[in-house]
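*Asks:* okay, here's the prediction I keep looking at, along with the sequence it came from:
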Amino acid sequence: MSEWWRGAVTYQIYPRSYQDSTGNGIGDLPGITARLPYIADLGVDAIWLSPIFTSPMADMGYDVANYTDIDPCFGTLADFDALIARAHELGLKVIIDQVLSHSSNQHPFFQESRQSRDNPKADWYVWADPQHDGSPPNNWLAIFGGGAWQWEPRRHQYYLHNFLVEQPDFNFHNPDVQDWLLSTMRFWLDRGVDGFRLDTVNFYFHDKLLRSDPADYRRKAVPEWNPYAMQYHIFSKNQPENLPFIERMRALLDEYPDRTMVGEMGESHHAIRMMGEYTTGKRLHMCYSFEMLDTAFSAAHFRQQIEEFFTDAPHGWPCWAFSNHDVVRHASRWAAHGANQDALAKQAGALLLSLQGSICLYQGEELGQTESDLEYHELTDPQGIRFWPENKGRDGCRTPMVWDASQRNTGFSTGKPWLPINAPQMNRHVAGQVGKADSVLAFYKQMLALRRSSEALQHGNSVFFDTAEPILAFTRGDNVLCVFNLSPQAQTVQVQGTLDMALSTAAQLSDTTLALGANGVAIFYVTGDVAVA
């Protein structure tokens, strides 16, 4: 079997916000299919579709009511088949989201399970008796606020929901649940998908003894905006039984040629170590965490993530991202570190695409797209609605793709978009950057082409130089040198070796002095030894 995924670049599509083909303001599968040539032209290897399954959309598709059908707002199974065929025709692999840890409370299995303690699906979800005072069985908290237990009067029991009340957790300690979930994955493998992005991959199993989670040992001076972060979640997730189940998933995928799995590590403690653990041996092919999806932006931070991963897991494999559908877009998150939006966007693209591991780009990232500032009445995300205004939720990074500002609703839809498209986002539209040599889009295409043509950038090991902030410098393999000025102030650095500039922004090499302007980037082909100081 080939390992096409190792070092590959995947483009994440948020289906509701990519392209609407019907005029109802919601993106859909035929719309995505129509835009696949644009994605193929970027030079990526695969696409990842956020959930498209039948869902009441309490959490925008991450509450699945039917694991083997397409939600009507996105289209039909025939539309999905057409998307797969067109993507493969264009040389693109297709990865789909799998939300296995929980279902929608509208799923028929949960509707049956909640009726009584002795029906055929009674043990398919996590149920527990109340304590003697009627309170929940332990102190577990839900990510979207409040306790993680919801009372069900028909059973006189609580059910577990690590996320919304509408998202009850499956009981993975029941082997029938495992078998059934694997069968739903087989359904999509047989349909031709090339892999899966596994939502919250460390949440599958819970502690059978239902022991309470301890307080986070990193005590805060003031409470977090979300009290979930105040616990150390050693019992509500991250159980050792997760790994054998993941090995079962891997065995399933190994029945099919050239398939892959990338897991989302939803963890704030030891996430890099756990990424390594989950990708070593016959487990996940790749894993990502939120370590590079946060506010930290320094040479030391980026270096630490790479070195820590490959030191702890030399046989594991990471997938790195700077933005996705759950976090503030990095062009806004890191704005203070950029001389301007374009300079920061180009540098972030060059840095991400030069890292050792596989890469995921979020739609609009190639345009330097920024976070949309929405009003409370415009929100759809339960996180924002619950925690406003301290946290505005995830809608700001999910607003529709901006194709052409001269068209109605920027070419996304002929109808009113499900989320508004504001002026700052309209200014960064595809049509306004196509054919412009100095655009962010053009730079991403150049960087993607460079990575694709370089064995070192796809698979080479990283060796970092001991440079002072804000300079980050490392080699990839034996013939590529990458140097970044992670600041809006000009810097100089001494470089020795036989160098040939492959790609740069705001960079000039004179003898052994490399001058890097604000957010400057210099990527060289090198021959022989090289030194940076």
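*Replies:* Cool, the structure landed.
*Asks:* every contact and neighbour count from this point should use C-alpha atoms.
*Replies:* OK.
*Asks:* didn't Ile421 look like it was pressed against Asn409?
*Replies:* Yes - at 7.4 Å, Ile421 counts as touching Asn409 under the criterion of Cα atoms under 8 Å.
*Asks:* wait, what's in contact with the nearest residue to Trp140 once chain neighbours are set aside?
*Replies:* When the adjacent residues along the chain are set aside, Trp140 lies closest to Ala148, with 5.5 Å between them (Cα to Cα, 6 or more residues apart in numbering). Contact partners of Ala148, counting by Cα atoms under 8 Å, 6 or more residues apart in numbering, are Asn139, Trp140, Leu141, Ala142, Leu160, His161, Asn162, Phe163, Val165.
*Asks:* overlap in contacts of Ile421 and Asn409?
*Replies:* Common neighbours of Ile421 and Asn409, counting by Cα under 8 Å, 6+ apart, are absent.
*Asks:* can you give me the strands in the stretch 401-533 of the chain?
*Replies:* All strands of the stretch 401-533 of the chain, identified by DSSP state E, counting those that start in this stretch, fall at 462-464, 471-476, 480-485, 491-510, 513-532.
*Asks:* the stretch 51-200 of the chain now?
*Replies:* Across the stretch 51-200 of the chain, reading from the start of the chain, the strands by DSSP E, counting those that start in this stretch fall at 53-54, 66-70, 93-98, 127-128, 149-152, 157-160, 195-198.
*Asks:* please apply the same query to the stretch 201-350 of the chain.
*Replies:* Using DSSP E, counting those that start in this stretch, the strands assigned to the stretch 201-350 of the chain run over residues 260-264, 286-288, 319-320.
*Asks:* so which of those comes closest to Arg476?
*Replies:* For those, distance to Arg476 was read as Cα to Cα. The smallest value, 15.8 Å, belongs to strand 319-320.
*Asks:* use this one as the comparison:
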Amino acid sequence: MLSNHSSNSEWWRGAVIYQIYPRSFMDSNGDGIGDLPGITSRLEHVAALGVDAIWVSPFFRSPMKDFGYDVSDYRDVDPIFGTLADFDEMLARAHSLGLKIIIDQVLSHTSDQHAWFAESRSSRDNPKADWYVWADPRPDGTPPTNWLSVFGGSAWQWDSRRRQYYLHSFLKEQPDLNFHCAEVQEALLGEVRFWCERGVDGFRFDACNHQFHDAQLRDNPPASTAALDEVSTVRADNPYAMQQHLYDKSQMENLLFLENLRKLLDDYGAVALGEVGDENAPPVMAQYTELGRRLHLAYSFSLLTAEHSVQHLRHQVETLDQALAPTGGWGCWAVSNHDVPRVATRWSNGKPEDTRRDRLWLTLLLTLRGSASIYQGEELGLPEAEVPFELLQDPYGRAFWPEFKGRDGCRTPMPWKADELHAGFTTGGPWLPVHGRHLPLAVDRQSTDPDSMLAFSRALLHWRRTQPLLRTGSIAFFDAPEPVLWFERREGSQSLQALFNMGDESVSVALREALVPLPGHPHSPQAGARVQASGDSCMLTLPPYGVFFGRPASEEQM
């Protein structure tokens, strides 16, 4: 069946997408793991925020070595999350609330428990023998290339059945599919079509630049010293950062596959959001989102690192904007997701929690050019949770402990009710512990507090809907003294200037022209911002973590 959503075919442009990590959102049956009925029961909370769509992380059948990102059956719901009927109910309820549903689709690899891999590894001449990336060892028995796994160590695993190595860009339980095989591409398009026909509004394609490898199996060269310095603030302990990943991902052959994928999606009016994990992501994102040909929009890890200086933020946004301009492509920004520490902690510079800072980051995210992805709990200002080693679930964290504690700290259960067992997430034992510092930030507490982060988030998102230029307008940055970030959004004759004080002390900025404060913006420090005119000069004073939105006085008079 074809989708009926084509009447608003570009709803995704400038949209706000709310990411749900199913294991940790809401548990409906008391087994300690969130599920699809749990999501359905809490959709009113999401709709009340004022977002446009929900991105649901994987819920497909899986042995859960990487918690659903290792798929063993693309067409079935894992029993821990529910059934296909539960999915249909969730989809229908979301649509009744005016929400789109985007589902995670992991095409670059499967679980080693997938039937395709079981057949592929059984011999070198079976019908699916070349569905995965197999290669002979070097003469000394070592792996075919020096490629590394994102999760540490070699990206090659020896298989005694075939007496060959297979490629795994992530865990060894996640073998990479061979996209050079036409049958693989056709099979994967069939898996996507299955969910299109079920009525989904779009897909978030995981690790979509990992879908092709270099057919010649050339070694990656070492990373430059400058590149190592840039990534060392994030993961200096992971040797993956020590290579230029020229041959194990981001191959040109992927473009044709994405064009075929786009043709399929267009038949159903479905949208494609691609995750691009590349050290030089903007040019890849520009290629992948070339207008009308491939993905609709893409995002990278540019704002998901520990670095968040004014210089870094401006550079990342300008670089992407410049890369997208010639192709007409579109980007999506995120400052938190299920793979990185929560922004409230990651960008705190080690300082105590501060709601003013949380409001600033959310406001910045929703003001940049592009679409925006908000991770569950961001609307509450949740800090990163501390999970002791004995309760750690993430294999990534166990491998690199204690220098890197893994991804569990951003995946702990959503706090719904402060005074209930496990914060109302489950009646059983939760798969990860509820963080004690999250209890006073629970949804029920914040819902009744007009000064809470949740109240602010709702007001901000609804205000953004009244500002069309924030969805589609251009962006241009102005020079400003540290720690101020200053840019203009413009569409036609209308403009809006935004100034952010990233520091914890007041700061004054000489404006380029007289600005009239924009009414109705919910950012609480707005009241503390002062514009003072003297002759031909105009000064703006911003309080700590202050935000100011204004329009040129000349436009106000038009």
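*Replies:* Right, received. Where do you want to start? Computed from a prediction, not measured in an experiment: that's the story for all the values here.
*Asks:* ok, back up a step: any chance of the strands of the stretch 401-533 of structure 1 in a markdown table, with mean neighbour count and distance to Pro56 of structure 1 too?
*Replies:* Listed next are the strands of the stretch 401-533 of structure 1 as a markdown table, based on neighbours: other Cα atoms under 10 Å; distance: least, Cα to Cα, whole Å:
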| stretch | mean neighbour count | distance to Pro56 of structure 1 |
| --- | --- | --- |
| strand 462-464 | 19 | 45 |
| strand 471-476 | 24 | 46 |
| strand 480-485 | 26 | 45 |
| strand 491-510 | 16 | 46 |
| strand 513-532 | 20 | 44 |
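*Asks:* next, format the ones you listed as TSV and append distance to Leu252 of structure 1.
*Replies:* Conversion of the strands of the stretch 401-533 of structure 1 to TSV gives the following (distance: least, Cα to Cα, whole Å):
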stretch	distance to Leu252 of structure 1
strand 462-464	32
strand 471-476	33
strand 480-485	37
strand 491-510	41
strand 513-532	40
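*Asks:* Gln497 of structure 2 touches Phe478, doesn't it?
*Replies:* No - in this structure Gln497 of structure 2 lies outside contact range of Phe478 using Cα under 8 Å: 9.7 Å.
*Asks:* map Pro72 of structure 1 onto structure 2.
*Replies:* If you follow Pro72 of structure 1 across to structure 2 using TM-score structural alignment, you land on Pro79.
*Asks:* report the contact partners of the nearest residue to its match once chain neighbours are set aside.
*Replies:* Spatial nearest neighbour of Pro79 of structure 2, chain neighbours left out: Arg61 (7.2 Å); criterion: Cα to Cα, 6+ apart. By Cα under 8 Å, 6+ apart, the contact list for Arg61 of structure 2 reads Gly68, Val71, Ser72, Asp73, Tyr74, Asp76, Val77, Asp78, Pro79.
*Asks:* aligned to Arg61 of structure 2, what sits in structure 1?
*Replies:* In structure 1, the residue paired with Arg61 of structure 2 according to TM-score structural alignment is Thr54.
*Asks:* equivalent analysis for Ala236 of structure 2, please.
*Replies:* With TM-score structural alignment defining the correspondence, Ala236 of structure 2 maps onto Glu224 in structure 1.
*Asks:* before we move on, what about Ala135 of structure 2?
*Replies:* When structure 1 is aligned by TM-score structural alignment, Ala135 of structure 2 is paired with Ala128.
*Asks:* just to check, that match is in contact with Arg155?
*Replies:* No - Ala128 of structure 1 is not in contact with Arg155 according to Cα under 8 Å; the separation is 9.7 Å.
*Asks:* circling back to that earlier point, switch the strands of the stretch 201-350 of structure 1 over to JSON lines; also include distance to Val532 of structure 1 and mean neighbour count.
*Replies:* Listed next are these as JSON lines, based on distance: least, Cα to Cα, whole Å; neighbours: other Cα atoms under 10 Å:
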{"stretch": "strand 260-264", "distance to Val532 of structure 1": "34", "mean neighbour count": "23"}
{"stretch": "strand 286-288", "distance to Val532 of structure 1": "30", "mean neighbour count": "26"}
{"stretch": "strand 319-320", "distance to Val532 of structure 1": "25", "mean neighbour count": "26"}
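*Asks:* can you lay out these as CSV showing distance to Glu390 of structure 1?
*Replies:* Compiled in CSV, the strands of the stretch 201-350 of structure 1 are given as follows (distance: least, Cα to Cα, whole Å):
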stretch, distance to Glu390 of structure 1
strand 260-264, 25
strand 286-288, 26
strand 319-320, 27
